[in-house]
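Enquirer: No letters, just coordinates:
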C-alpha cells in the first residue's frame, strides 16, 4: 500500500475540515482508497492526514494536483498556514499485536 502523508498548520480545524469534506479533487476518482485524519492532543491547529492509494503513480498525481490547484488557490488555501509537509511512503508490514 502507498500512502501520501500530509502535515500542516491550519487557521481553524473546522474551516479546514469543511474544505476537506467538500472533496474538490474527487478523492475516490483520484484513487484514494482510505484516509485518516489526526492531530496532536495539545495542538488543535495542526492536521496530519494519511491517504492510501494502490499505486505510487496515483499518489504522485494526486499530490501534484493538490500542490498546483488546491493549496495555492483552491478551497483549502484559506484554511492553511504556511506550506504543508508531504511525503509518499510504502507500507511494508502490518501486524496486529493483540493476535500474538
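Expert: Done, it's in. Being a predicted model, the structure only gives us computed values, none of them experimental.

Enquirer: contacts and neighbour counts: CA atoms only from here.
Expert: Noted.

Enquirer: The residue nearest the centre of the chain in helix, strand or coil?
Expert: The centroid of the chain falls nearest to residue 49 when counting by CA atoms, centre = their mean (3.7 Å). Following DSSP: H, G, I helix; E, B strand; the rest coil, residue 49 is assigned to strand.

Enquirer: A further structure is provided below for comparison with the first:
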C-alpha cells in the first residue's frame, strides 16, 4: 500500500527553495521516496504542496523524522515560513485513459 507524506510549505522565494529541494534528490532516494509531486497554489505562488510517496508507513514515518532535522537547519529556517505535514494512506486510485 502506498503511503504519501503530504507537505504544505509557505516559502519566501520559490526559486531559492526549489534549488535547495533539488539538492536533496539523493537524500529522498536514500530514504525511501518512490515518487514525488510538487504543486503551487494558484494565486499564492509562495505556497508549495509536496507529495512524497513511500512503499509503507514505516518508511514515511522515518522520512518525516529525518526531514525535521533538515527543516531545523538555518538555511531551511531562512527559506520556509511555515511547514505542515501529514501522512495519507492511498485507499483508491483510478487513472483515466
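Expert: That came through fine. Here the structure is a predicted model, which is why all the values come from computation and not from measurement.

Enquirer: Let me see the TM-score of these two.
Expert: Once superposed, the chains reach a TM-score of 0.90 (TM-score structural alignment, normalised by the length of the second structure), with 96 aligned residues with a CA RMSD of 1.6 Å.

Enquirer: just to revisit the earlier point, and the residue nearest to the residue nearest to the centre of the first structure when sequence neighbours are not counted, how close does it get to residue 73 of the first structure?
Expert: Spatial nearest neighbour of residue 49 of the first structure, chain neighbours left out: residue 37 (4.6 Å); criterion: CA to CA, 6 or more residues apart in numbering. Residue 37 of the first structure sits 22 Å away from residue 73 of the first structure, going by CA to CA, to the nearest Å.

Enquirer: returning to what we had before: aligned to the residue nearest to the centre of the first structure, what sits in the second structure?
Expert: Matched by TM-score structural alignment, residue 49 of the first structure corresponds to residue 50 in the second structure.

Enquirer: Would you enumerate the residues in contact with that match?
Expert: Residues near residue 50 of the second structure by CA atoms under 8 Å, 6 or more residues apart in numbering: 5, 6, 7, 8, 36, 37, 38, 39.

Enquirer: Check the spacing between it and residue 97 of the second structure real quick.
Expert: Taken as CA to CA, the span from residue 50 of the second structure to residue 97 of the second structure is 25 Å.

Enquirer: likewise residue 56 of the second structure?
Expert: Taking CA to CA, one finds residue 56 of the second structure at 27 Å from residue 97 of the second structure.

Enquirer: Compare neighbour counts for those two and give me the winner.
Expert: residue 56 (14 against 3; other CA atoms under 10 Å).
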